[in-house]
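> heads up, no residue letters with this:
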């Protein structure tokens, strides 16, 4: 019996961090005699199955393989979960399967698969205590489980999922499937984390709607709660595990919808599901003549909000528009978000989770996003413009703070990051400092930008004709100012 050690990264649900798992994997020659010697029996076959899994079908199940859907998704066949780890059981048959794509060990940003080589997968399974999740399971890995009410991160996950499920190519990649998503597994969240977050539940329903049979609102819904209570010796198999590539694992870091048609269809379904009337005329140039200054209650702050509001009121007087300051919490109902966007022609907000709702703005609406100083980790500043671009009929501009004078740091200790460049500010602490810092907005420049573009917007000019380059981060010379750089 040969052995080797593998070190792979996995996500520790309880600690909310990545860990290195050291596993001793054996090339096992399993025989019928081995089954008798171990005395391991399949208790899932001896008793009634738990509510979400059933008896393992046994010898008809081979090793783990993967079908690639290009950049959009991947389907793992016979994927295994055991004690907070995922395994791909690979035997001679699966390793030499010409129809299978090369197996990717990175499931998602937080999940990795450990490759478990055996001689015969069907014989190996006979040594295990097993359960089986039949059909197609959509696995959703929320990228930052510590912030389950963050709408921006949900949009990063759900909009690509809606696109793939709507396009339907995934149905040809599953094996012995029903043509529908049978289960939805929120793999790193607990039910309690989503209590009272109505926006998320509504978005989940809209996302999976294209993959459900008529009349069904949601598939079987599973959380980490279900995995946590499994016997630690239990191996849970998934017949088809559908994993959709979000921007963190997408080869080009792509976010938003796959096409403008899908983005606009999702918006229409959101209005219908919310019971909100679409403003008329529903076309370029027809957006409401209302400027909404959006602020999260207890969230990201614009310190000179008064000066910014005054500048917007001057625009309102000049162009015959209303100015509406609007604050809302993440616990508000889904229809309230859609209704607020339906009444908005120009939306102004500091970069933050609430901007995920720009997907509900009417055609021809304008977004002016205020980007904080040093906010550029892994393309984070473009999360929301990627959404509006993928819808195609929303104008999206930005003003970026390029100097620390536009940042109001919490205290002197945090102000030490003022001289760091955007490239240097990639650590968790530096990013949290700039997320927490207050922001000063250049009200005069913002006013000038809006007065320049709004007349053309309300004439119905095309989005591409008015588009401006996305503002780049500050490019600073020198060093961090810390002792080792002096």
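All right, it came through fine. As the structure is a prediction and not an experimental result, all values here were calculated from the model.
> all contacts plus neighbour counts: C-alpha atoms, from now on.
Fine.
> give the contact list for residue 251.
Applying C-alpha atoms under 8 Å, 6 or more residues apart in numbering to residue 251 gives the contacts residue 71.
> and the one helix or strand residue 199 maps to, how far from the chain's centre?
Under DSSP states H and E, the secondary-structure element containing residue 199 is helix 198-208. Centroid separation for helix 198-208 versus its chain: 13 Å, with C-alpha atoms, centre = their mean, to the nearest Å.
> Now that helix: buried residues?
Within helix 198-208, the residues that count as buried by 16 or more other C-alpha atoms under 10 Å are 198, 199, 200, 202, 203, 204, 205, 206, 207, 208.
> Kindly indicate which of the residues you listed lies nearest residue 171.
The nearest member of the buried residues of helix 198-208 to residue 171, counting by C-alpha to C-alpha, is residue 208 at 13.6 Å.
> which residue sits closest to the closest one, ignoring its sequence neighbours?
The shortest distance from residue 208 to any non-neighbouring residue, by C-alpha to C-alpha, 6 or more residues apart in numbering, is to residue 162 (6.5 Å).
> residues in contact with the one you found?
206, 207, 208, 210, 257.
> Format those as a markdown table; extra columns: distance to residue 411.
Below are the contacts of residue 162 laid out as a markdown table (distance: C-alpha to C-alpha, whole Å):
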| residue | distance to residue 411 |
| --- | --- |
| 206 | 43 |
| 207 | 42 |
| 208 | 45 |
| 210 | 49 |
| 257 | 40 |
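> Relative to residue 170, which of those is nearest.
For the contacts of residue 162, the nearest to residue 170 is residue 210 (11.9 Å; C-alpha to C-alpha).
> okay, pairing it with this:
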């Protein structure tokens, strides 16, 4: 028989069990909130002390450094506790990457209650402006040359703690690993761009792709000690400006000059030389221009947005006439974005005159020998945010490459894929800035005025072969022109 006193104790314990169980669970849960998440390969546990609220250092139009930047559930956050009232926060870090301000009373107290990891060191954030085209060499040049310029100039180091002079991580915020599989050209260009900020004998820092961020527990936070963002043509820091008692957004996206290229000619030539040296190749030297005309084309079907020149054989004949007159060899070169980087270097080094339709492959024109000539063929109505000049900006920033262009100024030079596409034929360049119109003109095949192209080259190439300066032979860039007259299309008849 159980004594009455023991019966009473057991009954009290039984009644208190649910409350005790809940109390234990709450204790475990609260402890887990204040504890770091399980350490993964790319982050450490959150330091107990010394993590500040988010601070932002902006250096003109060139770059921005974010200290204590946070990632949580597909978005970046700036934790703002009011300790720096002059802090300016843009709604976007880069073209495709937004940021939200998170006001808190005490940043350290807030961190103490997070389930969080920590990425130490300096991380370079790379946002490819058009991630749907991860093999587009032109867009990669627009992303990587601003990075190279910033790292080479070195001012970014002044925004970091003393001794933090290297890039420790790359964060691809909108690309997955499989996006860059087999893209040797892209990886070699990334190595070249990051070289000024890497320790000796190291060609690549730790790499984080979007899947690393996306696969984190949705309740967890990831802090990045310092994040460097170089300003490209499309994205920039748009600060909040105080007006009366309210905050308003000062809209400014991208570099105001719209230019892309090397900030100094010598820096660009150093980049070119490093590309050849990295592969054990002799960098092309001035004064010995190869006597070869190369007609560069993308593999048909490889890049559907950059179709062929339909009168390519006629163009080839015009180039052969030039070659016969001037004693130059003529060769076609058809390439793919997945060709080895070294093959592009080899072809460019042996080219004195490069002829190509405007397209991603022209990014390799920076590897041409000093004094070489580029003839760029611009499709009809191809203009948006200065996009027709992205390759001439590259070569002109080197200062030792002649670059001219023929522009199609009438729809007769465009071959549309369908009657629906042909409806855009008479749109003005100012009107053709929608996605649909741009994609139609990017996909349209083009016909080239070979007589005019031949005449332009005959005016340029002899002087270039004699070693005349880029300045003395420079020609104005062809302006956009409005189409006039009958197009021959059914609605004009």
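It's in. Because the structure is predicted, anything quoted here is derived from the model rather than measured.
> separation between residue 450 of the second structure and residue 472 of the second structure?
Counting by C-alpha to C-alpha, to the nearest Å, the gap from residue 450 of the second structure to residue 472 of the second structure is 25 Å.
> the more surrounded of these two?
Neighbour totals were compared for residue 450 of the second structure and residue 472, and residue 450 leads with 18 against 10 (other C-alpha atoms under 10 Å).
> for that one, what are its contacts?
Counting by C-alpha under 8 Å, 6+ apart, residue 450 of the second structure makes contact with 314, 315, 318.
> how about residue 155 of the first structure, what's its match in the second structure?
Mapped onto the second structure by TM-score structural alignment, residue 155 of the first structure lines up with residue 141.
> the strands in the stretch 1-150 of the second structure, which residues?
Secondary structure of the stretch 1-150 of the second structure by DSSP state E, counting those that start in this stretch: the strands cover 44-45, 55-59, 63-71, 76-80, 92-94, 97-103, 116-126.
> does residue 277 of the first structure count as helix, strand or coil?
Under DSSP: H, G, I helix; E, B strand; the rest coil, the three-state class of residue 277 of the first structure is coil.
> Neighbours of it, how many?
Using other C-alpha under 10 Å, residue 277 of the first structure is surrounded by 11 other residues.
> same question, residue 218 of the first structure
20.
> what does residue 410 of the first structure give?
So residue 410 of the first structure, with other C-alpha under 10 Å, has 13 neighbours.
> do the same with residue 107 of the second structure
The tally of other residues near residue 107 of the second structure (other C-alpha under 10 Å) stands at 19.
> Aligned to it, what sits in the first structure?
Matched to the first structure by TM-score structural alignment, residue 107 of the second structure sits across from residue 121.
> my guess is that match meets residue 62, correct?
Yes. Counting by C-alpha atoms under 8 Å, residue 62 is a contact partner of residue 121 of the first structure at 5.7 Å.
> that older thread, closest to residue 253 of the first structure out of the buried residues of helix 198-208 of the first structure?
The nearest member of the buried residues of helix 198-208 of the first structure to residue 253 of the first structure, counting by C-alpha to C-alpha, is residue 207 at 20.2 Å.
> ok, that closest one touching residue 161?
Yes. Using C-alpha under 8 Å, residue 207 of the first structure makes contact with residue 161 at a distance of 6.7 Å.
> now the helices for the second structure?
Along the second structure, counting by DSSP state H, helices occupy 4-33, 107-112, 137-153, 184-194, 210-214, 265-277, 312-326, 341-349, 390-398, 419-422, 435-443, 450-465, 470-473.
> residues in contact with the residue most central in space within the first structure?
The first structure has residue 157 as the residue nearest its centroid, 2.4 Å off, counting by C-alpha atoms, centre = their mean. For residue 157 of the first structure, the contacting residues are 140, 141, 142, 143, 246, 247, by C-alpha under 8 Å, 6+ apart.
> again, only using 7 Å
Residue 157 of the first structure makes contact with 142, 246 under the criterion C-alpha atoms under 7 Å, 6 or more residues apart in numbering.
> and if you look at the one 4 residues further on?
Residues touching residue 161 of the first structure, when contacts are defined by C-alpha under 7 Å, 6+ apart, comprise 207, 244.
> distance of it from residue 33 of the first structure?
As judged by C-alpha to C-alpha, residue 161 of the first structure and residue 33 of the first structure stand 46 Å apart.
> Ok, residue 401 of the first structure next?
From residue 401 of the first structure to residue 33 of the first structure the distance is 70 Å (C-alpha to C-alpha).
> With residue 47 of the first structure instead?
For residue 47 of the first structure, the distance to residue 33 of the first structure - C-alpha to C-alpha - is 24 Å.
> same question, residue 264 of the first structure
Distance, residue 264 of the first structure to residue 33 of the first structure, by C-alpha to C-alpha: 60 Å.
> With residue 146 of the first structure instead?
48 Å.
> Mind checking which of these two has more residues around it?
When neighbours are counted by other C-alpha under 10 Å, residue 146 of the first structure and residue 33 differ, and residue 146 comes out ahead with 14 against 8.
> what's the counterpart of the more buried one in the second structure?
Using TM-score structural alignment, residue 146 of the first structure sits opposite residue 132 in the second structure.
> ditto for residue 136 of the first structure
With TM-score structural alignment as the criterion, the equivalent of residue 136 of the first structure in the second structure is residue 122.
> what's the answer for residue 269 of the first structure, then?
Aligning on TM-score structural alignment places residue 269 of the first structure opposite residue 274 in the second structure.
> Spatially nearest residue to that match (excluding sequence neighbours)?
Counting by C-alpha to C-alpha, 6+ apart, residue 274 of the second structure lies nearest to residue 192, which is 7.4 Å off, once chain neighbours are set aside.
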